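Trainee: predicted model, plus sequence, below.
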Amino acid sequence: MSRLLLVLCLLLAVPVLGVLGSWLGLDAASLAVLRHQAETVLPGYVAQSLLLALVVALGVALVGGACAALVVLFEFPGRRVFEWALLLPLAMPAYVLAYAATDFLQYSGPLQTTLRALTGAQGALWPDVRSLWGAAALFVLCLYPYVYLLVRTALGERAVPLMEAARLLGAGPGRRVREVALPLARPALAAGVALALMETLADYGVGAYFGLQTFTTGIYKAWLVMNDRDAAAQLASLLLLVVAVLLWLERRAQRRLRFAASRRGAAHGAEARPLRLSGGAAALAVGVCALPVLLGFVLPVAVLLRLLWQEALHGEMGLPLARFAQWCWTSFKLAGIAALLTTAVALALGFALRLRDSPALQVGARVVSLGYAVPGAVIAVGILLPVGWLQARWPQAGAAALVTGTLFGLMYAYLVRFSAVALQSVEAGYARVPPAIDETARMLGATRRRLFAELHAPLLNRAALAAVLLVFVDVMKELPATLVLRPFDSDTLAVVANQLARDERLGEAALPSLAIVLVGLLPVLLLSRSLRAEPA
């Protein structure tokens, strides 16, 4: 079993190895392509990606950190509601928010039309939202919950009781926040920002819709428009290098965060009370917490519902309910198969890691864990490059027919991308199972198969269900790899929403977009429920 799992880990690492291996076959033509990119498009890709990353990093740190600090450290009206409501933008994919923001803020949108009617102004009242700055604002609204969640957890475990101790020692409120809470939140802040940046760099939907020149849009343009696989591979490898650095920073911050946390601190957190705010300070706290929820979830959903209503009343063809049912079935089918496959792989890997009988498998599992950090664009290129190489040398093998435009190829991409999500959930479930149970079962003569089937499996029910749910929702929202590798006539909700929005048919794009948001609410609600169950 360990050998089979090791082979599986190597197969899941092939896309990354394929992208990196593209540098091994450099020749004069490839060097000329690389030189041409460096002189033309590469500076623009670097500049826009770097500027976008810097603005998003600053924005998510400020919004997520401020909201987490207010919810944990202070008491104000609506605090209990904001504890879970601040997670709602996690259900809103960035590309869906981009469609809603464009309709609401553009020249012919309801906001500018109403303001021009009231004020008599002429022309556009503000620049087009489809810009780098507009994209950065949208990413901040979608991704700040990463920072909010991690910082809230870190502050809840240690900051409140330590701030209470600082108060007893005579420190004022400002000094307590500045010298106690903020240093404790730094590792969580760094980890959350790194996660947000990985999502930003991996995005394709917003970049393509807004016409940005980022690494991800450049990869697709090189592969699908210019038909230049060498240029696509080189851009993908550069993006992979940046993501690897971000992943290293996130893992480093997470280790520091785990070191800083303690059960004793969490236990005493319930005994220390947050600082009560009143008057203007309380109103400011409510405004700071309400604004990202309104802009990142409530208003976009209202805009999409308005578009859907207008399309139902005034659309030339009405709502495409029959096609919508087909899109839903395709999305649910692909997401369901991918969720079951990745969870099965995660359970097998988790059990093998529990036994610890193969050091090589330990390394292989860590390689699999890197998959979620790899952008979908890189995975698509990493799959197609080796396939093209095999097809050129052994045409009779039919590698291209097996992977490109088939269910097998798409499931392979999903396994590479999302096995890490399921494995993390399974490992978290195993962490709650004492090793002494395994030792007792072995002493009673239980085989490995019986140990898993009769002991581990019942104890991992909730972890496995969480893995299935998380992967299901991620696949429903996934756009880049699905856009390239999907079988013919197998459009998903995400692909259809992207195509309709690209054709400026936002009214028709509202229906699949709302369906994606509705499905995305499931893990958010479960997450908020689990957080409410923990001591504040």
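Mentor: Perfect, I can see it now.

Trainee: please count neighbours and contacts with C-alpha atoms only from this point.
Mentor: Noted.

Trainee: distance of G170 from L305?
Mentor: 53 Å (C-alpha to C-alpha, to the nearest Å).

Trainee: ok, those two, which is more surrounded?
Mentor: Per other C-alpha atoms under 10 Å, whichever of G170 and L305 has more neighbours is L305, with 17 against 11.

Trainee: grab the nearest non-local neighbour of the more buried one.
Mentor: Among residues not flanking L305 along the chain, A510 sits closest, at 7.2 Å (C-alpha to C-alpha, 6 or more residues apart in numbering).

Trainee: dropping in the other structure now:
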Amino acid sequence: MPIISLIVIAFGDAGEVWPHLISTVLPRAVVTTAWLMLGVGILTIVIGVSTAWLVTMCRFPGRGIFQWALLVPLAIPTYIVAYAAVDLLDYSGPAQNALRWLFGFKNARDYWFPEIRSLPGAILVMSLVLYPYVYLTSRATFLLQSACALDVSRTLGAGPLRLFFAVALPLARPAIVVGVTLAMMECLNDIGAVEFFGVKTLTFSVYDTWLNRSSLAGAAQISTVMLLVVLLLLWLERRGRSKQRFAVTSRRYQALPSYQLTGIRALSAFLACLAPIILGFILPALVLARSVMLHWQDNLNTDFFVAMGNSLLLAVCAAILTAAIGTALAYFARLHNSMFVAAITRISSVGYAVPGTVLAVGILIPIASLDNLIASTMRDWFGIATGLILISSGAAMLYAYCVRFMAMSYGAGETGLQRISPNLDAAARTLGRSPFRTLIEIDLPMIRPALISGALLVFVDVMKELPATILLRPFNFETLATLVYGQASLEAFEKASLAALTIVLVGILPVIVLSRTSGNAHQDEDT
């Protein structure tokens, strides 16, 4: 429904908006977005693939810690890292203050310092947060590679670099494409970081056109361009994997051949894995902690506790709703193995690929129409003035969260149900249990860990979600994410540092889950 609504708004009677957008807004926004996504794609590949290869195939001090520590940048949303980076590297920040004190510079004209609020700055910051997507998929593939193929390559004289570029990298290409696609989609969805850096992407243009220029039709038309970009990314991801089929040649896994690094090589590998962790997590976390300690009185106020309560309420409700609907869809697909059911479940879980701004534009009109219908019905039939209860109550935000994050709950339910033998369900049915009672009494207790993991991921993502929340929230309704965004827009990020740190601490939860579920497929010992 949001997609259909979006298309109707975009191609309805919008006057001369579309020609104006084509001649003024779209060319620059499309080019900027393309450069941003290209830069993030290249840098995430470099960081994610290289670190995944090092911790998988090489032995050096700290390798066991880096295997899970390289995931921790996922705990920080891109917009919070952007605010922390500006706070650290701006003219009045600690980095430039230390530089002026060290060399005796008087003002900015006495020295050169890279401008963080720029397109290259946005590319660097986003890559440091999003590279774990590539790291996860690449490492999983490296772990599952055939030890026989690698052994044969080494027997034929391939050194470490040639083995990586000639054998391992081509085998991992499908997984790398998946990881880069996810990173690019997150890059396209971002609004807080790009606005703070002054990078006018398509997402920023939707926000600016809708709220600042009061043109919903224009925002819908830009959203259709974003939707085309998403479809292009999905097509490229499918095409990148379509003709890639690899199989392990042995019936049992063998320990992967590894390289023992010593001296300068071990130090280089250690620093290569440590750098993205420091830049993508430790430094931003330290900036937040320092700001909280210096401005704790400005942070511990009513606004913070109200925003935290709103965030927790929305996150819990969204996690429960998506878990229930996702499990029902997965169980329905288990009962009815048909192309029609498969198509329905696939469509229902594709919302994660759609940026939050696009969903918000598509959701607003049908929700507002339903709200007006309810209000007019209650007024005409019962004489009660209800107002716009769906939008003012936050139901529109919950709807957007369910659409966007349904894939997580559905995937968790589907994965859990696949591990249950159909014979158990058949036995329950023969004993007189209905499908519903079978699900409640047999299946749900067995898939509870998977459902909890999926609900946890939804909970954390709702806590961090910014684009859809900004566009669909009721008046004077703040969450932790919007509180951080609002204060940063006023150049008063330090007043929301506690809210930002809270989001980071909550974001560590899925990292712990991922670090447990993405362990070694091969039982090799760490040094």
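Mentor: Yep, it's here. The structure displayed is predicted, hence computed values, not measured ones.

Trainee: tell me the contacts of the aligned residue in the second structure for the residue nearest to L305 of the first structure?
Mentor: Under the alignment (TM-score structural alignment), A510 of the first structure maps onto S497 of the second structure. Residues in contact with S497 of the second structure, defined by C-alpha atoms under 8 Å, 6 or more residues apart in numbering, are 288-289, 291-292, 299, 484.

Trainee: for the residues you listed, which entry has the maximal number of neighbours?
Mentor: V484 (29 neighbours).

Trainee: isn't it right next to F493, touching?
Mentor: Yes: with contact defined as C-alpha atoms under 8 Å, V484 of the second structure reaches F493; the gap is 6.8 Å.

Trainee: where's the residue nearest the centre of the second structure, which helix or strand?
Mentor: Nearest residue to the geometric centre of the second structure (C-alpha atoms, centre = their mean): E186, 5.1 Å. Element membership for E186 of the second structure (DSSP states H and E) is helix 169-189.

Trainee: residues near F103 of the second structure, how many?
Mentor: Counted with other C-alpha under 10 Å, the neighbours of F103 of the second structure add up to 9.

Trainee: in the first structure, what residue corresponds to it?
Mentor: Under the alignment (TM-score structural alignment), F103 of the second structure pairs with T119 in the first structure.

Trainee: same deal with D208 of the second structure?
Mentor: With TM-score structural alignment as the criterion, D208 of the second structure matches K221.

Trainee: ok, longest helix in the second structure?
Mentor: If you go by DSSP state H, the second structure has its longest helix at helix 302-335.

Trainee: follow-up on the earlier one: state the distance from the match of D208 of the second structure to T482 of the first structure.
Mentor: Counting by C-alpha to C-alpha, the gap from K221 of the first structure to T482 of the first structure is 16 Å.

Trainee: neighbour-wise, which of the two wins?
Mentor: T482 (26 against 17).

Trainee: so which helix or strand takes in that one?
Mentor: Using DSSP H and E, T482 of the first structure sits in helix 480-485.

Trainee: can you pull out the helices in the stretch 151-300 of the second structure?
Mentor: 160-163, 169-189, 192-197, 202-207, 216-242, 263-277, 283-294, 296-299 (DSSP state H, counting those that start in this stretch).

Trainee: let me redo that: the stretch 401-527 of the second structure
Mentor: Under DSSP H, counting those that start in this stretch, the stretch 401-527 of the second structure gives helices at 422-430, 435-438, 444-464, 467-472, 480-489, 497-517.

Trainee: switch those over to JSON lines; also include distance to F281 of the second structure.
Mentor: Formatted as JSON lines, the helices of the stretch 401-527 of the second structure follow (distance: least, C-alpha to C-alpha, whole Å):
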{"stretch": "helix 422-430", "distance to F281 of the second structure": "44"}
{"stretch": "helix 435-438", "distance to F281 of the second structure": "45"}
{"stretch": "helix 444-464", "distance to F281 of the second structure": "16"}
{"stretch": "helix 467-472", "distance to F281 of the second structure": "22"}
{"stretch": "helix 480-489", "distance to F281 of the second structure": "18"}
{"stretch": "helix 497-517", "distance to F281 of the second structure": "9"}
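
Trainee: nearest to A407 of the second structure, out of those?
Mentor: Proximity to A407 of the second structure (C-alpha to C-alpha) singles out helix 444-464 among the helices of the stretch 401-527 of the second structure, at 9.1 Å.

Trainee: what's that closest one aligned against in the first structure?
Mentor: Under the alignment (TM-score structural alignment), helix 444-464 of the second structure falls on residues 457-477 in the first structure.

Trainee: contacts for the matching stretch?
Mentor: Contacts of stretch 457-477 of the first structure (C-alpha under 8 Å, 6+ apart): 93, 331-332, 334-336, 338-340, 342-343, 347, 414, 418, 421-423, 425-426, 428-430, 433, 492-494, 516, 519-520, 522-523.

Trainee: now with 7 Å, please.
Mentor: Applying C-alpha atoms under 7 Å, 6 or more residues apart in numbering, the contact partners of stretch 457-477 of the first structure are 93, 331, 335-336, 339-340, 343, 418, 421-422, 425-426, 429, 494, 516, 519-520, 523.

Trainee: OK, contacts around D438 of the first structure?
Mentor: By C-alpha under 7 Å, 6+ apart, D438 of the first structure has no neighbours at all.

Trainee: which residues of the second structure does stretch 373-380 of the first structure align to?
Mentor: Counting by TM-score structural alignment, stretch 373-380 of the first structure falls onto residues 353-360 of the second structure.

Trainee: cool, and stretch 180-200 of the first structure?
Mentor: Using TM-score structural alignment, stretch 180-200 of the first structure pairs with 167-187 in the second structure.

Trainee: can you check stretch 75-87 of the first structure too?
Mentor: Counting by TM-score structural alignment, stretch 75-87 of the first structure corresponds to 59-71 in the second structure.

Trainee: and for stretch 144-153 of the first structure?
Mentor: So stretch 144-153 of the first structure sits over residues 131-140 in the second structure, by TM-score structural alignment.

Trainee: what of stretch 230-244 of the first structure?
Mentor: Against the second structure, stretch 230-244 of the first structure falls on residues 217-231 (TM-score structural alignment).

Trainee: mean offset of that stretch relative to the first structure (after superposition)
Mentor: Comparing stretch 217-231 of the second structure with its match in the first structure after superposition yields a mean distance of 0.6 Å (mean C-alpha distance after the TM-score superposition for the first structure).

Trainee: that stretch: which residues count as buried?
Mentor: The neighbour-count check on stretch 217-231 of the second structure (16 or more other C-alpha atoms under 10 Å) flags 217-224, 226-227, 229-230 as buried.
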